[in-house]
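>>> Coordinates for the following, if possible.
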Amino acid sequence: MIKLYTSGSSKSSREARAWLEANGLPFEEISLSKQGITKAQILELLARSEDGIDSLVSRRSKAFQALDVDFDALPLKEAVELLSKQPAILRRPIIVDDRRLLFGFNQDSVRVFLPREVRRQKLWAALVNTSSV
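Presented below is the predicted three-dimensional model:
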């Protein structure tokens, strides 16, 4: 099952939700602003991310910039604690399932959540359409 961590005010969160719905993919939505995120969930995301804590943090967000913290100097335990208390500094949306993890929304990258056969069919259809032009 796909988990979609969102923020209601985030345009990319709304786009991710709409994309999953349009492609008929079942998902569980977790609102970071309403439900928050647990330390265990953060640690699970960190364990699966390629860039560690930098994958999760939105350094351009107003919430992050408002913090007076040297995030890079924080020990992991304190960083996880801060992220769980301040989910507004997380990059959004976060889309995750048993095998894949994506931070932010990108039309091309999110396609990895489509079943392989559906991706093949869409690729074939695109190839056929471009060859008939």
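>>> drop to CA atoms for contacts and neighbour counts, all remaining ones
Fine.
>>> could you show me where the helices are in the chain, in order?
11-22, 39-48, 53-56, 62-66, 76-85, 116-131 (DSSP state H).
>>> please give me the structure for this one as well, since I'd like to look at both together:
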Amino acid sequence: MITLYTKPTCNPCRKVKSLLNEADISYVERDFFSTPLTPQELEDLIALTENGVEDLLLIYTKIHDNLYLDFEGMSTEELATALAENPRLLRRPLIVKGQELLIGFEEISCKAFCGIH
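Model (predicted):
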């Protein structure tokens, strides 16, 4: 089963949903703005990354600049709490399949990850 973590107004999120719908691949969608992720869910996502929380961070946003958070000095629990409180800091879409995570949308990678030929 594929789980998509999305924001409705996010163009890459809409693209991955369209790709999955066209391929008739079922998925569960979670709008993490209307139903925020818990710190535990974020810790689970962080555990699936290759480089930790920096893989999930959307660092080129005003909110990132205005928070003045020392992500490097924070524990995983502190990072997860900060991200739960500020979902705009998360890159999107987040695509989870089993214990694998794909971050963002790039059509070729997304097709391979989701098993679309």
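>>> Give me the TM-score for this pair.
Scored against TM-score structural alignment, normalised by the length of the second structure, the superposed chains reach a TM-score of 0.90; 117 aligned residues with a CA RMSD of 1.5 Å.
>>> quick one, which of the helices of the first structure is nearest to Ile95 of the first structure?
Closest approach to Ile95 of the first structure among those is made by helix 11-22 (8.3 Å; CA to CA).
>>> give me the stretch of the second structure that the closest one matches.
Residues 11-22 of the second structure are where helix 11-22 of the first structure lands when matched by TM-score structural alignment.
>>> Let me know whether Lys97 of the second structure touches Ile2 as I believe.
Yes - counting by CA atoms under 8 Å, Lys97 of the second structure touches Ile2, with 4.7 Å between them.
>>> So between these two, which is more surrounded?
Taking neighbours as other CA atoms under 10 Å, Lys97 of the second structure and Ile2 compare with Ile2 leading, 17 against 14.
>>> Go ahead and flag the most central residue of the second structure.
Closest residue to the average C-alpha location of the second structure: Leu94 at 2.9 Å, with CA atoms, centre = their mean.
>>> Enumerate every residue touching whichever residue in the first structure pairs up with that residue.
In the first structure, the residue matched to Leu94 of the second structure (TM-score structural alignment) is Ile94. For Ile94 of the first structure, the contacting residues are Lys3, Leu4, Tyr5, Thr6, Leu101, Leu102, Phe103, Gly104, by CA atoms under 8 Å, 6 or more residues apart in numbering.
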